[in-house]
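Undergrad: Quick one: sequence plus predicted model below, questions after.
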Amino acid sequence: MTDTPFLKLAHLCERLAQTRKRKELSETLVNFLKELKIEEIPPAVNLMLAKAAGEPLEIKMATLLEVVQEMVRADAETFRAAFASASDFGDAIKILWEKGGLVSSGEKLTIKEVFAAFQEMAEISGPGAREKKKAKLLQLFRPATPLEAKYLAKNIVGERRHGVDEGMILEALARVFRLDIGLLRRAYLLAADIGEVAKIALTEGAPGLRNLRMQLFRPLKPMLAQMAPDVDRVFDLLKVPFALEFKLDGARIQVHKQGPVCRLFSRSLTDVTASLPDIVEDLRSGALPEEAILDGEVIAITREGRPLPFQTLGRRLGRVHRIEQLIKAVPAKLFVFDILYADGKPLIDLPYRERWQVLENTRLSLVPRIIPQNRQEGKAFFDKAIAEGFEGLVAKVLSSPYMPGARGKAWFKIKKVISLDLVIIAADWGYGRRRNWLSNYHLAARDERTGELFQVGKTYKGFTDQEFAEMTRKLLDLKIGERPGTVLVEPRLVVEVLFSDIQKSPRYRGGYALRFARIAQLREDKNPSEIDSLQTIARLYREQQRPAQPPPLS
């Protein structure tokens, strides 16, 4: 049996994009997986989900566009026309390939070859990395047909428009290998890598999945919280005992410790240890178990210990040069709020109240916390958090397990002002003083069912002149097309957006618009896959339509 061509996977993705019913999507997916060699399933799964090598490629848009230009030899007008008529970035690449008359050289790309090439690119770093990656990209694109070029590009930019997600992949694997779906979901929570789960499912079956354990230095996806408008609403929603913790405006950090070795991972599972050596030093004096995995948040603080906005901390994240100067300029502190593993024992299935008891036996800085007995206590604690410079509160059900990657109904965040994490999909050139800057930003949320982005507003508010200039540079690096007065960009920049309320909007396809939106800050610690969903916006709209409850009679 010969290796499966990459073109076959590209045709599958085209069919999936045209299918709307979940049952039909699942059937198509199952039938495709059954035709593959066993060893082809993990790479196929990652490529189908536009995850390239299963890890960041660190390829800039400018590099990719240079490769495309060298391949198609198109003028600027042809580029503009392709992106103006395309439904997404990958589609624009396909159009350019067709206009350039590019067809396969006869050499067949295979699924395994494409995935291996992306893995090689992910491992390239250091001096000359850009040119080496560019050479690898040219080598990969040269034999590609227009449709293959489309899906190569989609993998590089992380773009997918079909309705298949990790959940559906797990369901398909369950059917193909006759495995329990609950077992597969649990394995994915622990591995945080859909390709790895597929590999274990096909090589070891159910026993292998059951043997999958939490592993030090293999980070888990963090558990997430839903939004609640105020403390009263949390009391309405949660009919069981819960705790309230201060909500921090910092960077989510997962700590992995084994003896003297300590590594820090961001919410996107990237190793950021080198950026935060002072945090590592503090952890060594925290009376931790010999082996541990912790969940917490790093914030920037003043000399007096008051919290500073995330933007201040952003000056340190990802930086590995001049660390000593940065530590002095931007002091940081880790607050811990959960423990997932201790001395060989996974703790994620324990109730939150028991996990907290384990934390109390350490000398770590724990996030301020209470168990409110009534609404008045909860509101007073919220006021205390705001007065001390924190964002608000997080409510956590005491009996809840830790669910990696889940945004369930056990955690709720309450902020003074409701905000959403959205992605910038385009920007308009400004007028007057802002004429040289891209300064009016088109904001989009993601449909959690299909992955499609829907615009929900625009804003030019929130940035200083210096920040407008920096944003213009960043956005032009992500440019994929333009129309009069507007630059279309690859959706990579995530921003936290404040707004007054939500209204129904016939102007936007998603049906909703944010009123009086302004950008609070750029969230470089977050991936576009983590932005808020259109369904969340719809729920918040329904919440604001809910009539206010009258105060209780005295």
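TA: Yes, it's here. All values reported here derive from a predicted model rather than from experimental measurement.

Undergrad: all contacts plus neighbour counts: C-alpha atoms, from now on.
TA: Noted.

Undergrad: shouldn't Lys461 be in contact with Ile519?
TA: Yes - counting by Cα atoms under 8 Å, Lys461 does reach Ile519; the two are 6.2 Å apart.

Undergrad: another one to put next to it:
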Amino acid sequence: MLLAELVSTADAVASTRSRKAKVEALAGLLRRIAEESPREVGTAVAMLVGKPRQGRVGVGWRGLSRTRGEAPPAAQPSITVEGFDALLDRLAATSGAGSEAVRTGLLAAFLRRATEREQRFIVGVLLGELRTGALEGVLVDALASAGGWPAALVRRAAMLSGDLGETARIALMGTEEDLRGVGLLVGRPVLPMLAASAATPAEALAATGEASVEFKLDGARIQVHRSGDDVRVFTRSLADVTHRVPEVVHVVRALPVREAILDGETLTLDEGGAPRPFQETMSRFGAERARDAVLHPWFFDVLHVDGRDLLDEPLAVRRAELARVAPGLIVPGEVTADPDTAERISREALAAGHEGVVVKAIGSLYSAGRRGSSWIKVKPVATYDLVVLAAEWGSGRRQGWLSNLHLGAYDPSGEFGEPGSLVMVGKTFKGLTDELLRWQTERFLDIEARRDGHTVFVEPTTVVEIAIDGVQRSSRYPGGVALRFARVKRYREDKDPAAADTIQSLRSLLT
């Protein structure tokens, strides 16, 4: 299939705010691919969401922008989906001395064969920045429509497979039995369940009813899979970091179980057993080689034990099973329906150096990849994970550094734009140390997308934790809400934009 067909559909999807129209356009394309080029289904789907199977291929914005500027577009489309996929394979395989020049040559030759619209699409795929609205949720609905399946069935298969391309292949060319057969597989990560936010433990408990009120550890989210002596550790974004955390592997290998999928956090502790600052944990967590700091795993959920899937079991059952297979490694907490007890647990968590608590409905099922009201996080200082959209050059003492951040909240439903878009909610330059200023200046220039006067717009891939004193109504921003007294707490390199807090969560703070 010609790449131009994907590009035309992506443009059509981007040009409408109607979810129904997006689904219909994508479903039509998916049917054509299944009929004309079935082996390209997975590849095409991955390209549409800007997540090719090859991942990052060593191409940055600066080099790509320069190369595209020197490559005049072709008059007529001729590139195929298969040809683009082959280019990505070659770029990913290029390494070593002189690799940058080789990549540049490959890209320049390929871009000269692409039309202007195709060039824009190729750049978007290479940078993981397609703004077509063809995000996973919309595409899952399109797959259901194209295959004639219930959306819930396809959605579950996508969540449990962790591979939208493979889900597409099954939905378009498989049977209902094939779709229902997609389940948890030890060694294949699933998207983690996410939590909403509340101001107090009592407020959270009012929403959940009887709940497990658990310490919210200030660590890095991990999902650990064990099959016999083989242990693999994945991050929140499903990256395999097993080689970085040998101490976690050692601990899990000693558990009294043959097969398991565990959900939890890992963090470094000081000599007295208290958690070290988050930055120290992330520094150790991101190291390619072992360091002096030791990571300790704590678990708050279990999804599979020795052949038994637990996703559809209530939290009460999963916690009991977790206590059996991982004694001594469970995140502290209590089951209660009493607001006073929940407040006490929150105080104990804070006194121990942790962030607060997470209140989880005791009857809730594990909803992989979903954010709902069954899990609610509570922190004493209101903090929200937002995405950096741009940064302004500083003045005075901050001259020469990128300082004032433009912040966006995630809009999963498309209430204020396209589904999965980011809605600007404010700016801040407060809380930035000299070290952070240096770091973010270097990082943002590396992911620069464009400039407008003294503002550098960046690829929306960086998540930052922002403390606020509340929000206020605002006609300045499209979401109708602005942050009050926002200040930077830290950058969250363990999170991607889809894990950021939502514009709906911020709007719920309006009184």
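TA: Here it is on my side, so go on. A quick note: this is a predicted structure, and the numbers were derived from the prediction, not measured.

Undergrad: about what we covered before: more neighbours, Lys461 and Ile519 of structure 1?
TA: The neighbour comparison of Lys461 of structure 1 against Ile519 (other Cα atoms under 10 Å) goes to Ile519, with 22 against 15.

Undergrad: neighbours around Leu91 of structure 2, how many?
TA: 22.

Undergrad: just Pro404 of structure 1 next, same as before
TA: For Pro404 of structure 1, using other Cα under 10 Å, the count is 20.

Undergrad: what helix or strand is the equivalent of it over in structure 2 on?
TA: Aligned against structure 2 by TM-score structural alignment, Pro404 of structure 1 finds its counterpart in Ala368. Here Ala368 of structure 2 is covered by no helix or strand, with elements defined by DSSP states H and E.

Undergrad: Quick check: closest non-adjacent residue to Ala368 of structure 2.
TA: What sits nearest to Ala368 of structure 2 in space, not counting adjacent residues and going by Cα to Cα, 6 or more residues apart in numbering, is Met193, at 4.8 Å.

Undergrad: residues near the aligned partner of the one you found in structure 1, how many?
TA: Matched by TM-score structural alignment, Met193 of structure 2 corresponds to Met223 in structure 1. Using other Cα under 10 Å, the number of residues around Met223 of structure 1 comes to 17.

Undergrad: Report the contact partners of Met223 of structure 1.
TA: When contacts are counted by Cα atoms under 8 Å, 6 or more residues apart in numbering, Met223 of structure 1 touches Tyr402, Met403, Pro404, Gly405, Ala406, Arg407.

Undergrad: Between those residues, which sits nearest Met48 of structure 1?
TA: Closest approach to Met48 of structure 1 among the contacts of Met223 of structure 1 (Cα to Cα): Gly405, at 20.2 Å.

Undergrad: Is it correct that that closest one is in contact with Leu224?
TA: Yes - Gly405 of structure 1 lies in contact with Leu224 (Cα under 8 Å); the separation is 6.6 Å.

Undergrad: follow-up on the earlier one: ok, of the contacts of Met223 of structure 1, which come out buried?
TA: Tyr402, Met403, Pro404, Gly405, Ala406 (16 or more other Cα atoms under 10 Å).

Undergrad: which residues in structure 1 does stretch 117-124 of structure 2 align to?
TA: Going by TM-score structural alignment: stretch 117-124 of structure 2 matches residues 147-154.

Undergrad: For that stretch, what is the distance to the chain centroid?
TA: 22 Å (Cα atoms, centre = their mean, to the nearest Å).

Undergrad: Likewise for stretch 167-176 of structure 2?
TA: With Cα atoms, centre = their mean, you get 25 Å for stretch 167-176 of structure 2.

Undergrad: what's it aligned against in structure 1?
TA: Going by TM-score structural alignment: stretch 167-176 of structure 2 matches residues 197-206.
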